[in-house]
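Enquirer: Sequence below, structure please.
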Amino acid sequence: MARKPGKDPNVGRKIFDGLIGAVRRKMTAAQQQDMPKTVKGQASALLRDEKKHGGEKGAVKRVAERLGITPAAVYRYLSGKRKTPPKEIADRLGAEVRKIAKPRIRDRIMKKAKQSPVKIDFRASIGYTSSQTGNKTPDGRMRNFAKTMPEEYSSRLWDALRDGDEAKAEEVICEFYQNEYLHEGGGANVGTEVEIMSIDHIDFDIR
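Expert: Next up, the predicted model:
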């Protein structure tokens, strides 16, 4: 999408920031459900991660290095002999488990989001161009827009995020705005094309 005079070059980046923010909010809740609750379970999760990426040999030692403790302490956590580590170690253990959970949870959320409606809420300056006359409206007036995007749009939006294609994400939103709001099923504005000139705020809510 070619940049027009007066257009904010950060429009695409702001759209991506909104999408990423929606995923992070979902991840926070999902992580709480997905994370092992016991010290033994958390230590076991770290050990599985180390074995997966570094092999069986030395896995316990590598877990100990991640936590800043001795291998003997790791064995006590794995066996369940010690269930209440010092707060500093417990916090570090939880943080390390969250790190390894992130990619898996993020991918799961993204996959589900592609198959679900997504609510979009933005305040933006919209430029209008008549495809019949080529006439353009002045920029400037901020418009509020909040509506739920059906899967046919949201799927393409998440694909754009996955591909790092900011222009495509903007095009999907503009198409949705045109077809579901401005054109109103073939109303008087059917020949009008829109472009987002600047964004004041934009949020997404994965349903």
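Enquirer: rest of the way, CA atoms for contacts and neighbours
Expert: Noted.
Enquirer: Verify the contact between F204 and D121 for me.
Expert: Yes. With contacts counted by C-alpha atoms under 8 Å, F204 reaches D121, the gap being 6.4 Å.
Enquirer: These two: which has the busier surroundings?
Expert: Using other C-alpha atoms under 10 Å as the criterion, F204 and D121 rank with F204 on top: 22 against 17.
Enquirer: In this structure, where's the longest helix?
Expert: helix 87-113 (DSSP state H).
Enquirer: Show me what counts as buried in it.
Expert: By neighbour count on 16 or more other C-alpha atoms under 10 Å, the buried set for helix 87-113 is 90, 93-94, 96-98, 101-102, 105-106, 109-110, 113.
Enquirer: After that helix, which helix or strand is next?
Expert: Downstream of helix 87-113, the first helix or strand assigned by DSSP states H and E is strand 118-130.
Enquirer: which residue ranges form the strands in the protein?
Expert: Taking DSSP state E, the strands of the chain run over residues 118-130, 142-149, 192-206.
Enquirer: The spatially closest residue to N144 that is not a sequence neighbour and R143: what is the separation?
Expert: In space, N144 comes closest to R123 once its chain neighbours are excluded; the distance is 4.4 Å by C-alpha to C-alpha, 6 or more residues apart in numbering. For R123, the distance to R143 equals 5 Å [C-alpha to C-alpha, to the nearest Å].
Enquirer: With neighbour numbers in mind, choose between the two.
Expert: Ranked by neighbour count (other C-alpha under 10 Å), R123 and R143 place R123 first, with 17 against 12.
Enquirer: Tell me the spacing between the more buried one and I199.
Expert: R123 is 6 Å from I199, by C-alpha to C-alpha.
Enquirer: Number of residues surrounding the nearest residue to I196 once chain neighbours are set aside?
Expert: The shortest distance from I196 to any non-neighbouring residue, by C-alpha to C-alpha, 6+ apart, is to I126 (4.8 Å). Close neighbours of I126, defined as other C-alpha under 10 Å, add up to 20.
Enquirer: pretty sure M142 is touching G127, no?
Expert: No. M142 lies out of contact with G127 (C-alpha under 8 Å); the separation is 10.2 Å.
Enquirer: another one to check against the first:
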Amino acid sequence: MDINSDYDSFIKRIGRLNLYLGVTSLSLIFFAIVSVIFLASNLFFIVITIFVYSIIFGINYTITNNVKKRVITDFARLFEIDIEDDLTELNNTISMYKKGEFEQIEASFTNKKHRRSRGFDDKGPTGGVLISPLDKDNQRIDAMKNNDYQDLNEDITAGQALIREADEKYAKKSEERWKNSESKDADLIEAGVERLGDLLKTDWFEKNAKDGAIKELYNDED
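Expert: Predicted structure coming up:
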């Protein structure tokens, strides 16, 4: 993406729209004044003339302003500039561009683009989920009408019971293995303690400190 050309094009287009609005507004005011002067003797035509020019002025201003807003919105969306509350960030960005601070603008755009795309990345924090449960646009769920958790007190299924039983047996077996391992650990026996937690409370590790002990846990190929 050519940031320079996009910024130049945006600045020129906004400038042309502002110039057009200023010239047409002044022209309408001028012609309205001239018309009133020529029709000074007829109050009815003066009122009609002012009314017609006011309508033309309003239509011209509305159309030009809408075009300007659309141009700003498209530009802000392209470079991830926040204009929801006001145009402060947009004005600051344009100011940086005019000062030649291109690196800051490009870095800001790159970071925003990266953060925006992380939602689509399986390794991203959202796991690819784009809708947040705290999104203000989410449909309200009445707690009194929510039946998602109505059956929590009912009996579990056979499959759930089997999984629970397996988890309990595995936990019990793991605990037995751990205790058995501790009872046969030479370092624990040497220190005169029964549990690894008790060994940590002693000065055994300070007395048996060894350089490169961590490296010995890994193979040379690793």
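Enquirer: And the TM-score between them?
Expert: The pair, once superposed, lands on a TM-score of 0.27 when counted by TM-score structural alignment, normalised by the length of the first structure; 106 aligned residues with a C-alpha RMSD of 6.2 Å.
Enquirer: sorry, back to before: please say which of M142 and G127 of the first structure ends up with more neighbours.
Expert: Comparing M142 of the first structure with G127 by other C-alpha under 10 Å, the one with more neighbours is G127, at 19 against 15.
Enquirer: just checking, that one touches I196?
Expert: Yes. Between G127 of the first structure and I196 a contact is recorded at 6.2 Å, counting by C-alpha under 8 Å.
Enquirer: All the helices of the second structure, in order from the start?
Expert: Counting by DSSP H, one finds helices in the second structure at the ranges 3-38, 43-78, 88-98, 102-117, 158-183, 186-191, 196-201, 204-207.
Enquirer: and the ones you listed as a markdown table, adding mean neighbour count?
Expert: Putting these into a markdown table (neighbours: other C-alpha atoms under 10 Å) gives the following:
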| stretch | mean neighbour count |
| --- | --- |
| helix 3-38 | 14 |
| helix 43-78 | 14 |
| helix 88-98 | 15 |
| helix 102-117 | 13 |
| helix 158-183 | 12 |
| helix 186-191 | 13 |
| helix 196-201 | 12 |
| helix 204-207 | 10 |
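Enquirer: OK, contacts around V74 of the first structure?
Expert: V74 of the first structure makes contact with A43, V60, V63, A64, according to C-alpha atoms under 8 Å, 6 or more residues apart in numbering.
Enquirer: Show me which of those is closest to Q32 of the first structure.
Expert: The shortest approach to Q32 of the first structure among the contacts of V74 of the first structure belongs to A43, at 16.3 Å (C-alpha to C-alpha).
Enquirer: count of neighbours near that closest one?
Expert: Using other C-alpha under 10 Å, A43 of the first structure has 27 other residues around it.
Enquirer: Next up, the contacts around the residue lying closest to it once chain neighbours are set aside.
Expert: Spatial nearest neighbour of A43 of the first structure, chain neighbours left out: L78 (5.9 Å); criterion: C-alpha to C-alpha, 6+ apart. Residues near L78 of the first structure by C-alpha under 8 Å, 6+ apart: V39, K40, G41, A43, S44.
Enquirer: what sits against K26 of the first structure?
Expert: By C-alpha under 8 Å, 6+ apart, the contact set of K26 of the first structure is I109, I206.
Enquirer: thinking again about what came up before, my read is that the residue nearest to I196 of the first structure contacts M142, right?
Expert: Yes. Judged on C-alpha under 8 Å, I126 of the first structure makes contact with M142 at a distance of 7.2 Å.
Enquirer: Between the strands of the first structure, which one is closest to W158 of the first structure.
Expert: Closest among the strands of the first structure, using C-alpha to C-alpha: strand 118-130, at 10.2 Å.
Enquirer: That closest one - contacts with which helices or strands?
Expert: Judged by 3 or more C-alpha pairs under 8 Å, 6 or more residues apart in numbering; DSSP states H and E, strand 118-130 of the first structure is in contact with strand 142-149, strand 192-206.
Enquirer: Just the buried positions in the first one, please.
Expert: Applying a neighbour-count criterion of 16+ other C-alpha under 10 Å, the buried positions in strand 142-149 of the first structure are T148, M149.
Enquirer: and if you look at the longest one?
Expert: Within strand 192-206 of the first structure, the residues that count as buried by 16+ other C-alpha under 10 Å are 192-199, 202-206.
Enquirer: Between those residues, which sits nearest D49 of the first structure?
Expert: The closest of the buried residues of strand 192-206 of the first structure to D49 of the first structure turns out to be I206 (C-alpha to C-alpha; 29.1 Å).
Enquirer: Quick check: nearest residue in space to that closest one, chain neighbours excluded?
Expert: With C-alpha to C-alpha, 6+ apart as the measure, V118 is the residue that lies nearest to I206 of the first structure, at 4.8 Å, once sequence neighbours are left out.
Enquirer: What is the neighbour count of that neighbour?
Expert: With other C-alpha under 10 Å as criterion, V118 of the first structure counts 23.
Enquirer: what do you get for I15 of the first structure?
Expert: When neighbours are defined as other C-alpha under 10 Å, I15 of the first structure has 24 of them.
Enquirer: All good on my end, thank you.
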